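Participant: No letters, just coordinates:
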């Protein structure tokens, strides 16, 4: 479905919403999307889920083929120091909800379906 992490990120920009994060705001739609996004990235590309402690709590992101990918990094006003601590799906799910996870996957699927144009 996605050939690159960049393509997935572009689709996620249309899929993030208040239904995928209770911290969502128009000013900062990425706020609170890190754990649910890390889960979806792992669904699509495999790899590992990593975490780093920030002033706001734990921040989740991914490592795929040895390379760090943080699709929600721009939610932060200041640079963060990455710890790259190994995490698990259970830890990421503890920071979100099944409903938010399903909502993001559904919106992502709808965006992909709607963006495919018949040849």
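Facilitator: That came in fine, so what should we check first? The shown structure was predicted, so the numbers you read here are calculated from the model rather than taken from an experiment.
Participant: drop to CA atoms for contacts and neighbour counts, all remaining ones
Facilitator: Will do.
Participant: Now do the longest helix anywhere in the chain: which elements does it pack against?
Facilitator: Longest helix in the chain, counting residues (DSSP state H): helix 98-115. Contacts defined by 3 or more C-alpha pairs under 8 Å, 6 or more residues apart in numbering; DSSP states H and E place helix 98-115 against helix 5-15, helix 34-45.
Participant: Just name the most buried of those helices.
Facilitator: For these, the largest average neighbour count (mean count of other C-alpha atoms under 10 Å) is found in helix 34-45, namely a mean of 22.
Participant: Next secondary structure after that helix?
Facilitator: Downstream of helix 34-45, the first helix or strand assigned by DSSP states H and E is strand 48-54.
Participant: Pretty sure residue 16 is one of the things residue 29 touches, is it not?
Facilitator: Yes: judged on C-alpha atoms under 8 Å, residue 29 makes contact with residue 16 at a distance of 6.8 Å.
Participant: before we go on, here's another structure to hold up against the first:
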């Protein structure tokens, strides 16, 4: 059972590795995990994928039952200014790889 989204977020953070993002590091484990995590969260909880620009990059997160969940916001130094633009799975997959997605699902035993 996945529990609540925040509880699942704790599981996610323990599952992140260099296999789930090439930007991962012990010092900043959430770095580069947004797209792959948002995809897996959608697999488990449904809802919509959203995106916002952070610098030159897209940042992906979820909206479930009308509530925003950004389980990788800690990768940024400051607060994120959310645009809440609709995103597709194809958008999110353009920022990750099938191998990273499969690695995260496997680490979570999904």
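Facilitator: Here it is on my side, so go on. What you see is a predicted model; the values in this text were computed from it and never measured.
Participant: so what number do they get for TM-score?
Facilitator: Here the TM-score for the pair of chains, by TM-score structural alignment, normalised by the length of the second structure, is 0.97; 110 aligned residues with a C-alpha RMSD of 1.0 Å.
Participant: follow-up on the earlier one: looking at residue 29 and residue 16 of the first structure, which is more packed in?
Facilitator: Between residue 29 of the first structure and residue 16, residue 16 has the larger neighbour count (other C-alpha atoms under 10 Å), namely 23 against 19.
Participant: tell me the centre residue of the first structure?
Facilitator: The C-alpha lying nearest the average C-alpha coordinate of the first structure belongs to residue 37 (C-alpha atoms, centre = their mean; 1.7 Å).
Participant: if I've got this straight, residue 61 of the second structure is in a helix?
Facilitator: No: counting by DSSP: H, G, I helix; E, B strand; the rest coil, residue 61 of the second structure is not part of a helix but strand.
Participant: ok, it - contacts?
Facilitator: Shown in contact with residue 61 of the second structure (C-alpha atoms under 8 Å, 6 or more residues apart in numbering): 34-35, 37-38, 49-51, 68-72.
Participant: and with 7 Å instead?
Facilitator: 34, 38, 49-51, 69-70 (C-alpha atoms under 7 Å, 6 or more residues apart in numbering).
Participant: now these in a markdown table, with distance to residue 60 of the second structure?
Facilitator: Converted to a markdown table, those look like this (distance: C-alpha to C-alpha, whole Å):
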| residue | distance to residue 60 of the second structure |
| --- | --- |
| 34 | 5 |
| 38 | 6 |
| 49 | 7 |
| 50 | 6 |
| 51 | 4 |
| 69 | 10 |
| 70 | 8 |
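Participant: Which of those are retained in the first structure?
Facilitator: Mapping the contacts of residue 61 of the second structure onto the first structure (both residues aligned by TM-score structural alignment, their matches' C-alpha atoms under 7 Å) leaves 34, 38, 49-51, 69-70 still in contact.
Participant: show me the contacts for the residue nearest to the centre of the first structure.
Facilitator: Contacts of residue 37 of the first structure (C-alpha under 7 Å, 6+ apart): none.
Participant: Which position in the second structure pairs with it?
Facilitator: In the second structure, the residue matched to residue 37 of the first structure (TM-score structural alignment) is residue 37.
Participant: Does anything pack onto the helix or strand where residue 68 of the second structure lies? Which helices or strands?
Facilitator: If you go by DSSP H and E, residue 68 of the second structure is part of strand 67-69. Applying 3 or more C-alpha pairs under 7 Å, 6 or more residues apart in numbering; DSSP states H and E, one finds that strand 67-69 of the second structure makes contact with strand 57-64.
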